[in-house]
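I'd like to go over a predicted model; first the sequence, then the structure.
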Amino acid sequence: MRAVVVMGVAGCGKSTVGAAICNRTGARMIEGDAFHPQSNIRKMSAGIPLDDADRAGWLARLGEELASTVATGDTAVLACSALKRRYRDTLRAAAPDVGFVYLALTPTEAAERVSHRPGHFMPATLIESQFRDLETPTGEPRVLTVNATDPWPSIVDAVLAWWR
């Protein structure tokens, strides 16, 4: 696999785990939140959940970024919620050999983490909608599920052992 998507609901640690993987491997970090159009950020900031139409262009852009990174011979780590199977399939279509690391977390823990995250546009009030949209990647190809409450170094070790 030349690319891995670190996925899950807000607050599960996608960016932290993704950055740690990149630090250990030299892979290129793609921060999914940085690719949201302003309309999505405004919507989330106002406490309005994104819908499939809001996410479509964002996911297509992330797929392009994955594909271009892999095409240059680099390895990519994408931090992206990828909540639904069809979202993951969009990313798989762009980078067919991509793997997914699902950071599993309870709604209570996610809300707690998000409520203590300063300066982020995603309010804790949207956690419920994230879990409503979440289709866990059970039975999908190239997926590793880890407990997001495990210590970050342990998660990264597990990801790297699986990825290699």
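Right, received. Where do you want to start? Numbering: from 1, shown residues only.

CA atoms for contacts and neighbours, from now on please.
Noted.

can you give me the helices for this protein?
14-25, 38-45, 52-71, 85-94, 107-115, 127-133, 152-163 (DSSP state H).

and the ones you listed, which is most packed in?
Mean neighbour count, computed with mean count of other C-alpha atoms under 10 Å, is highest for helix 14-25 among the helices of the chain, reaching a mean of 19.

what does that one contact?
6-8, 27-29, 31, 77-81, 103, 152, 155-156, 160 (C-alpha atoms under 8 Å, 6 or more residues apart in numbering).

one more: stretch 48-64?
By C-alpha under 8 Å, 6+ apart, the residues outside stretch 48-64 that reach it are 32, 35-37, 40, 43-44, 87, 90-95, 126, 129-130.

hmm, back to that, can you list the helices of the chain in a markdown table and add distance to Leu144?
Shown next, in a markdown table, are those (distance: least, C-alpha to C-alpha, whole Å):
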| stretch | distance to Leu144 |
| --- | --- |
| helix 14-25 | 13 |
| helix 38-45 | 28 |
| helix 52-71 | 19 |
| helix 85-94 | 14 |
| helix 107-115 | 19 |
| helix 127-133 | 19 |
| helix 152-163 | 7 |
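
A further structure is provided below for comparison with the first:
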Amino acid sequence: MTADRTHAAAGPRMVVVMGVSGSGKSTFGAALADAMGASFLDADDLHPPANRGKMAAGIALDDSDRGGWLDAVALWMADRIEQGASGVVACSALRRSYRERLRAAGPGVRFVYLAVPRAELARRMRARRHFMPVTLLDSQLATLEPPAQDEHACLVDGAAPVPDALARVLSWLAAAG
């Protein structure tokens, strides 16, 4: 089945690719958006300067720091849902409460969780230029609440080749209707 037929058969979709920093959200999310013919947003682009500054200084964000940011991400999603357009968002969405906030953007929001072993996450973070330092990895892992079974998220091996992960997610989306 081609991505176009998957998209056309299922109608517009909003997918949040989630996981800790270094899990490959942006890379995978952009590839998924391309395969779906959807808009792509890297939620990091919506962080206010204060959040970026804190993270760059090695200070972990707390719930109050993330509130306005999550609202901005949800607004981007809601705008596309209202237009009947598909979208893919790369967003950490570490806690269930954050995911619930994003789900409120509209019906049919789906989550794809990229799970990656800690050692691989650290390696990836050291190898890239990003405002999030590797020193914050442990705080992200401590905050992470993997999606529960009732959240109907798709668990993906974030260390798998992107084409394999894409095939899995596109199949899951087609089955989810």
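Ah, there it is. Please read these numbers as outputs of a predicted model, since none were measured by experiment.

which one in the first structure is aligned with Gly24 of the second structure?
The equivalent of Gly24 of the second structure in the first structure is Gly13 (alignment by TM-score structural alignment).

so its match sits right up against Thr149, yeah?
No - counting by C-alpha atoms under 8 Å, Gly13 of the first structure sits too far from Thr149 to count as a contact (9.0 Å).

between the two, tell me which one has more neighbours.
Ranked by neighbour count (other C-alpha atoms under 10 Å), Gly13 of the first structure and Thr149 place Gly13 first, with 22 against 15.

distance of that one from Pro137 of the first structure?
Relative to Pro137 of the first structure, Gly13 of the first structure is positioned 17 Å away (C-alpha to C-alpha, to the nearest Å).

on that earlier part again, for the match of Gly24 of the second structure, what are its contacts?
Contacts for Gly13 of the first structure were tallied using C-alpha under 8 Å, 6+ apart; they are 103, 148.

could you redo the last one with a cut-off of 7 Å?
Ala148 (C-alpha atoms under 7 Å, 6 or more residues apart in numbering).

next one: Arg92 of the first structure
Val98.

how about Ala82 of the first structure?
7-8, 88.

so what does it match up with in the second structure?
Aligned counterpart of Ala82 of the first structure in the second structure: Ala93 (TM-score structural alignment).

tell me the centre residue of the first structure?
Among the residues of the first structure, the one closest to the centroid is Cys80, at 2.3 Å (C-alpha atoms, centre = their mean).

just the buried members of the contacts of helix 14-25 of the first structure?
6-8, 27-29, 31, 77-81, 103, 155-156 (16 or more other C-alpha atoms under 10 Å).

Tyr102 of the first structure: neighbour count?
A count of nearby residues for Tyr102 of the first structure, using other C-alpha under 10 Å, gives 25.

likewise Arg129 of the second structure?
Residues lying near Arg129 of the second structure (other C-alpha under 10 Å) number 8.

do Asp33 of the first structure as well
For Asp33 of the first structure, using other C-alpha under 10 Å, the count is 19.

which position in the second structure pairs with it?
Checking TM-score structural alignment: Asp33 of the first structure goes with Asp44.

distance of its match from Arg96 of the second structure?
Separation of Asp44 of the second structure from Arg96 of the second structure (C-alpha to C-alpha) stands at 19 Å.

and for Glu151 of the second structure?
Applying C-alpha to C-alpha to Glu151 of the second structure and Arg96 of the second structure gives a distance of 9 Å.

which residue is the nearest non-sequential neighbour of Tyr98 of the second structure?
Leu70 (7.2 Å; C-alpha to C-alpha, 6 or more residues apart in numbering).

the one you found corresponds to which position in the first structure?
If you follow Leu70 of the second structure across to the first structure using TM-score structural alignment, you land on Leu59.

now Ala56 of the second structure
Using TM-score structural alignment, the partner of Ala56 of the second structure in the first structure is Ser45.

quick one, what contacts the nearest residue to its match once chain neighbours are set aside?
Distance criterion C-alpha to C-alpha, 6+ apart; nearest residue to Ser45 of the first structure, sequence neighbours excluded, is Phe121 at 5.0 Å. Contact partners of Phe121 of the first structure, counting by C-alpha under 7 Å, 6+ apart, are 41, 44-45.

pull the longest strand from the second structure.
strand 109-115 (DSSP state E).
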